[in-house]
Every structure is written in structure tokens, then in C-alpha cells.
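> please find the sequence and the predicted model below.
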Amino acid sequence: MKHPSQPVLYIVIPCYNEQEVLPITAPLFLQKIEQLAAAGSISPDSRILFVNDGSRDKTWEIICNLAKSDPHYLGISQSRNRGHQNAVLAGLMEARCRCDITISIDCDGQDDINAMDKMVEAYHDGCEVVYGVRSSRATDTFFKRFTAESFYKLLNGMGAEVVFNHADYRLMSARVLKEFANFKEVNLFLRGMVPLVGFKSTSVAYERHERLAGESHYPLSKMLALAFDGITSLSVKPIRLITGFGVLVALISFIGVIWAVVQAVLGHTVSGWASTTSIICFVSGVQLICLGVIGEYIGKIYMETKARPRYIISERTWDEEE
């Protein structure tokens, strides 16, 4: 498919309580837009779209001031905080009818914005999706590096198609976004959903830096919740593992019953309170774990059947102009 020589690019940036870092990174994004436009890689009509995810600080006020200062800045605000994945989706869906390509990136300055040059270049070479992939995790602690890499390996082992060391820094064409809009899941895990759309794709490696300002809004608890959401949203393998484990336990139990009957017939039975209690506790624990996993899937089904909106945009910086 032939791509436009100067595509309109929208950089989609989710923001949650980013009043400290936004004034620093916003000019950097503008500078990148101007550089790419000057090189003829993108259209001068390209824009930077901030998505305020129900921030409680002055983030939205800063976004509105940026929009007034330069037409390249745009902003939308969600009616309440709905999470990072929903904020990214809101920005992508808002931009898909206004541009030829989007690049989603966090506003904290950790992802190298210079990787956008190679992303746009790959788009011109015919790729519809370009994944930003971390070249190393040298800046991470051992624990974070180990858990993150284990998470990607676990997802792939569970049958979910994800790009190793890729988060939500990616280029997507309007053609891909049009098809992606047909995915109606309420439980979002974008880095696992985008590969399902298909189309020609590639990866661009980049170095990840420390935050330029402010504190991370993704503590360990949120990362673990995202990991569990990713597994249960993209794969039914945990259910199958439970089934297999249940068959194994049932087989062992059946063998134990036969052994007990034989011992009773031979008159070799003895009191075994400790062993009986251990077996009961083990089986009970396994049952509770299995019920918990099954309950997680049932809960997701419950949320999907409600079909609630995944985001609600309450304000736009360009409302007054219209």
C-alpha cells in the first residue's frame, strides 16, 4: 500500500498528575514535530495530543495553556481517571480520523523521542505498525528487570502474542486504527491486542532513560495487576492448566484410594492424622486457587457483558473554536 509522502502525525500522550514533567517534555515533543516536518517526513499539520486521565493536579490547566500558546498542541480530558490503557485508547480513537499515523508515548521523557525518526522512516518503507523496543534494561533494578523479562516470557508461554520488551511506545497507521476500533474489549491490554490486528510491522530499538521530573505512577502493585490482566485477557491457558492439574490430582487421589482399600483388606491400616490433614489442606488450597482463577475469568466476562464505555471525554481544547 502506498503511503502519503507527508503523512499527518498525531503524537498521543496520556497524562496523569504530570504537572512537574509536562512543562519540560512538551517543548521536546514540539521540537520533534518541527524537525520531522522540516525534513519532509511528516506534514506541518501534525499535532501533539495530550490525554488528561482525570488528573488531580494542574495537568489539565497546563495542557489548556499549551493549546493556547501553539496550534500544534491539542488536549482532551477524560471525565474521571480510567487508567493508562484507557487513556491511550481514548487518544488513539480521537486521532484516527484526523491523521495518517499516530505515535503513542508517555510524557515522562523516559522513552527516547528520537526513535520517532526511525518509526516514521519504517512507515514510509511500508510498515503499518512500528513497535518501540527497549534495547536494554540497564537502568532498572535487578528485581524490576527480572520480573519484567519474566512477565514477557510468561505471556508468550501462555499463548499471548506480545513483543518482548515493548510497552506502549508504538506507531500505528490510520488503517490499523480503523480495524483496531472493531476490538470492543473493556479489559484492555494494548500491547497484546495490537499484534492481533496484523498488518506489516517491525521494531525500533531505543534506550530508556530516567524520568525527567516527578514520580512514577506505576508502582509494583499496578504492574502486577497489569500483568495479571494481560494474561487473563489474552489467553485461556490458565484454565486449561487448571484442568490438567485437576486431572493429575484426581489420578493421584484415585491411586491413593486403591492403596487405602488394599491396605484395609490386608489389615495394615494405622492411624494417620498428620498425613490425612496434610492432604486435605493441600487439596483445599489447590481448589481455592483454581476457584480464584476461574472467578477472575468470570469477573471479566461480567464486565464485558455490561459493555460500559471504555472512556468518556468531558473536555477538548478545541471545543471553543468550534
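Done, it's in. Bear in mind the structure is a predicted one, so any value in this text is a computation, not a measurement. Numbers count the residues shown, from 1 in each chain.
> C-alpha only now, for contacts and for neighbours.
Noted.
> can you show me the strands along the protein?
With DSSP state E as the criterion, the chain has strands at 9-15, 47-52, 73-78, 101-104, 129-134, 166-173, 201-206, 313-316.
> among the ones you listed, which is nearest Thr269?
Of all the strands of the chain, strand 166-173 sits nearest to Thr269, with 58.8 Å by CA to CA.
> nearest to Gly157, of the strands of the chain?
strand 166-173 (16.3 Å).
> show me what the closest one is packed against.
strand 101-104, helix 115-124, strand 129-134, helix 190-197 (3 or more CA pairs under 8 Å, 6 or more residues apart in numbering; DSSP states H and E).
> hmm, 7 Å instead?
strand 101-104, strand 129-134 (3 or more CA pairs under 7 Å, 6 or more residues apart in numbering; DSSP states H and E).
> how distant is stretch 132-142 from the center of its chain?
Computed by CA atoms, centre = their mean, to the nearest Å, the chain-centroid distance of stretch 132-142 equals 17 Å.
> rewinding a little: could you dump the helices and strands packed on strand 166-173 into JSON lines and include distance to Met93 and mean neighbour count?
Putting the helices and strands packed on strand 166-173 into JSON lines (distance: least, CA to CA, whole Å; neighbours: other CA atoms under 10 Å) gives the following:
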{"stretch": "strand 101-104", "distance to Met93": "10", "mean neighbour count": "25"}
{"stretch": "strand 129-134", "distance to Met93": "16", "mean neighbour count": "24"}
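> distance of Asp140 from Asp111?
Here Asp140 is placed at a distance of 14 Å from Asp111 (CA to CA, to the nearest Å).
> neighbour count: these two, which is higher?
Using other CA atoms under 10 Å as the criterion, Asp140 and Asp111 rank with Asp111 on top: 21 against 14.
> count the neighbours of the nearest residue to that one once chain neighbours are set aside for me.
What sits nearest to Asp111 in space, not counting adjacent residues and going by CA to CA, 6 or more residues apart in numbering, is Arg208, at 5.2 Å. Neighbours of Arg208 under the rule other CA under 10 Å: 19.
> before we move on, the earlier item: between the strands of the chain, which gets nearest to Leu224?
Judging the strands of the chain by CA to CA, what sits closest to Leu224 is strand 166-173, at 14.3 Å.
> still on that earlier bit, got a markdown table for the strands of the chain, with distance to Ala225 too?
Output for the strands of the chain, formatted as a markdown table (distance: least, CA to CA, whole Å):
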| stretch | distance to Ala225 |
| --- | --- |
| strand 9-15 | 19 |
| strand 47-52 | 22 |
| strand 73-78 | 22 |
| strand 101-104 | 21 |
| strand 129-134 | 22 |
| strand 166-173 | 15 |
| strand 201-206 | 26 |
| strand 313-316 | 25 |
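> and the comparison structure, right after this:
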Amino acid sequence: MTSSLPVLTLVIPCYNEEAILTDTCAKLSSTLASLMVEQLISPASTMLFVDDGSKDHTWQLIKIEHLANRLVTGIKLAANAGHQRALLAGMMHAKHYSDCVITLDADLQDDISVIRTFVLRYLEGFEIVYGVRNDRTSDTSFKRNTAALFYRFMDTLGIRLISNHADYRLLNKRALDELSRYGESKLFLRGIIPQIGFKSDIVPYERKRRLAGETKYPLKKMLSFAFEGITSFSVAPIRLIAAIGFTLFLVSMLAACYAAFQKLFGDPDAGWTSLIISIWLLGGLQLMAIGIIGEYIGTIFAEVKKRPLYSIDSKLEQIHPIGTSKFTKT
């Protein structure tokens, strides 16, 4: 083994992925083996599957693959922590023995052929490499339009994101160490990692269709994830509330002048409809404002408790790249 070759770990979060796990292992094993033959990565490189509290047989399949394939390692979280926390758990576990990691989803919609390009960029000196979709033709029209709107909105708020980038990226050890210093309980890695600011590059790729199984990000969860990203990085919504309140104050002053004029010179019974509409409008705006402020208060509540982001139940570790491996229960 050539010691100068970097140890690469592929971090793959899994939640109920039994339908595609075997195929995923086979394809990623072939990719890693090819890179080893080219002497681009060390033979100690591995895949790390992070079971995020799956309810099916995902963890059992990971253990079977681990026994049959020396490239497969894994950790099992004690409970479902969420996609972002599962990613962080895998990266923080892998950083102790890896020179770099690449995160990707188990469904392999992210084109694994560009993993080689990621590694080449790393060898050129880039510390963070982002995989960026070069088109969204596989998405529905609604998803394409809402995604474009989201990125434009985040840019307007001054939140630095990589457009059309999900969680397909490479980070070197220094970037991982820096990431470990971020302690948010509401993780939005797409916003956090660009803040690190190390030397980075972009690799375009074509996103594919899911091989099997169902997406773990339905519309409801996508909207919640987007809103968490906004509230985690900007106070603009609260400032927007203040601006709306000030505008409504000015409008109410004009309405008061109009009401006084009507009282003195017009029909005092006129304007009942506009009064009711105003009450409903103000009531709705107040509830919306309370909800947005409550979201920020809830975020503060979650942060001050300082609870651990995840708990690891079991580990499948590689002892030697060509030797046996072990199972540990924590």
C-alpha cells in the first residue's frame, strides 16, 4: 500500500433503503476498486453506511454486505435523527481515519461516475468539491420552479448557497475539522459548508432517476427543510414583519382620517365591509407574525438545551484493508 494515497470514505445515509442497498453496494464497490487500480485512492478507502433508524431490514443488509465485502462499514443510529444529522454523524465518524469524504444518497441519483473527478480535484488541492446538477429535467415542473425560486430568495436574503447543489460533495480532513466546530441543532449543511470558505470547486453532473423505493423527501418535508434553512441563516422574516407592521400603521392612519371624514360629512354606516375585511386581514397577519417569531423562539429553545444531535447504537468497522473486520456495540 502506498502511504501517500489518500484514504477516501463514501458516507451514505440510509433510511428504509432495503430495496436498493445491495445494488448500491455493488456499484460503489466497483467505483472504489477502479480508483484503487488507478492508484488515486488508498486501498484502505471504504464505504460508510449510516442507518438513520430504519424500520425495515436496512441495517441487517448492511451487516450482510459488511461480512461479504471488506469495503463496507457502517454505523447504526439509535433513533431516526434526520438526513442532515445522519450525514454529520457519518462525516464526524469518518474524519478520524479518512483524508477526505464524499457524501451521497443511497438511491444513487447522484452520478457516481464523477466521484473520480471529485478525487482529482482533491488531488489538485481543492478542500471542498461541490457536485452541482447541470439540469433538472428529471424533476417535475413544480419542483424545478420552486427550487429556482428558493435559490433566488436565499440569494436575496444574503444567504450563500451553491445553486442546484444538494448534499453530494467532497470535504477534506481540514474542512471536516472546521465543520465539527459548528454546533447548530437545526442543521442546514448546504448553508453551513459554504461558510467554511476553504478552497473549493464545482463539478457538474446529471442527476438520474431513483432506481427503486420511494423518495424520503416529499413536498411537506422539503418545505420544512427550506424554511429551516431560511430561519437558520437569516432574520429577514422578522424584519419583514416589522416592515409590514409599519406599513399597516401608515395605512391605518389614512383609514382613520377617512373614517373621521365620513363621520363628519358622510354616511356613518358606510364602510362596514371594509372594516370586517381589515379585521380579518390584521388578524391573519398577526397570527402569521406570531408563527414566524415562534419559529425563531423554537430554534433558540432547541439550541440552548445543547442536546446531542445523534446517538450511535452500533458500528461495523474495518480493521485492515485486506484483513478481517469487527462489530462493536456501543
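Received, thanks. Bear in mind that the values here come from a model prediction, so they are computed numbers and not experimental data.
> and the TM-score between them?
Overlay of the two chains. TM-score (TM-score structural alignment, normalised by the length of the first structure): 0.95; 319 aligned residues with a CA RMSD of 1.6 Å.
> thinking again about what came up before, closest to Ser253 of the first structure out of the helices and strands packed on strand 166-173 of the first structure?
For Ser253 of the first structure, the closest of these is strand 129-134, at 47.3 Å, according to CA to CA.
> sorry, back to before: Ser173 of the first structure is nearest to which of the helices and strands packed on strand 166-173 of the first structure?
Nearest of these to Ser173 of the first structure, taken as CA to CA: strand 101-104 at 4.2 Å.
> how distant is the closest one from the center of its chain?
15 Å.
> list the contacts of that strand.
7-13, 168-174 (CA atoms under 7 Å, 6 or more residues apart in numbering).
> out of the helices and strands packed on strand 166-173 of the first structure, nearest to Asp45 of the first structure?
Nearest to Asp45 of the first structure among these is strand 101-104 (12.1 Å), distances taken as CA to CA.
> for the stretch 151-300 of the first structure, which segments count as helices?
174-180, 190-197, 220-234, 237-266, 273-306 (DSSP state H, counting those that start in this stretch).
> and the longest one against the second structure, how far off on average?
Once the two are superposed, helix 273-306 of the first structure sits an average of 0.8 Å from its aligned residues in the second structure (mean CA distance after the TM-score superposition for the first structure).
> ok and that helix relative to helix 220-234, angle-wise?
When axes from the mean of the first three to the mean of the last three CA atoms, to 10 degrees is applied, the directions of helix 273-306 of the first structure and helix 220-234 differ by 70 degrees.
> likewise for the second one?
Taking the same axes, to 10 degrees, one finds that helix 190-197 of the first structure is oriented at 20 degrees with respect to helix 220-234.
> out of the contacts of strand 101-104 of the first structure, which are buried?
Neighbour-count burial (16 or more other CA atoms under 10 Å) is assigned, among the contacts of strand 101-104 of the first structure, to 7-13, 168-174.
> relative to Asp100 of the first structure, how far out is Ala26 of the first structure?
Ala26 of the first structure is 22 Å from Asp100 of the first structure, by CA to CA.
> correction: Glu296 of the first structure
For Glu296 of the first structure, the distance to Asp100 of the first structure equals 38 Å [CA to CA].
> more neighbours: which of these two?
The neighbour comparison of Glu296 of the first structure against Asp100 (other CA under 10 Å) goes to Asp100, with 22 against 16.
> which residues touch the more buried one?
Going by CA under 7 Å, 6+ apart, Asp100 of the first structure touches Pro7, Val8, Leu9, Ser173, Ala174.
> for Ser235 of the first structure, same thing?
Counting by CA under 7 Å, 6+ apart, Ser235 of the first structure makes contact with Met158, Gly159, Ala160.
> what about Ser200 of the second structure, how many residues nearby?
Residues lying near Ser200 of the second structure (other CA under 10 Å) number 17.
> Ser135 of the first structure contacts Arg208, doesn't it?
No. Applying CA atoms under 7 Å as the test, Ser135 of the first structure and Arg208 come out as separate, 8.1 Å apart.
> and for Ser69 of the first structure, the neighbour number?
Around Ser69 of the first structure there are 10 other residues, counting by other CA under 10 Å.
> tell me how far it lies from Ile63 of the first structure.
With CA to CA as the criterion, Ser69 of the first structure and Ile63 of the first structure are 10 Å apart.
> please apply the same query to Ser271 of the first structure.
74 Å.
> out of the two, which sits in the more crowded spot?
Ile63 (26 against 7).
> skipping adjacent residues, who's closest to that one in space?
Ile63 of the first structure sits nearest to Gly75 (CA to CA, 6+ apart), 6.2 Å away.
> the second structure: which residue goes with the one you found?
Taking TM-score structural alignment, Gly75 of the first structure has Gly74 as its aligned residue in the second structure.
> contacts only, for its match.
Neighbours of Gly74 of the second structure in contact, by CA under 7 Å, 6+ apart: Leu48, Phe49, Val50, Ile62, Lys315, Leu316, Glu317.
> overlap between those and the first structure?
Compared against the first structure with both residues aligned by TM-score structural alignment, their matches' CA atoms under 7 Å, these retain Leu48, Phe49, Val50, Ile62, Lys315, Leu316.
> hmm, back to that, between the contacts of Gly74 of the second structure, which is nearest Ser34 of the second structure?
Leu48 (17.8 Å).
> residues near that closest one, how many?
28.
> ok, now Ser30 of the second structure?
By the measure other CA under 10 Å, the count of residues near Ser30 of the second structure is 12.
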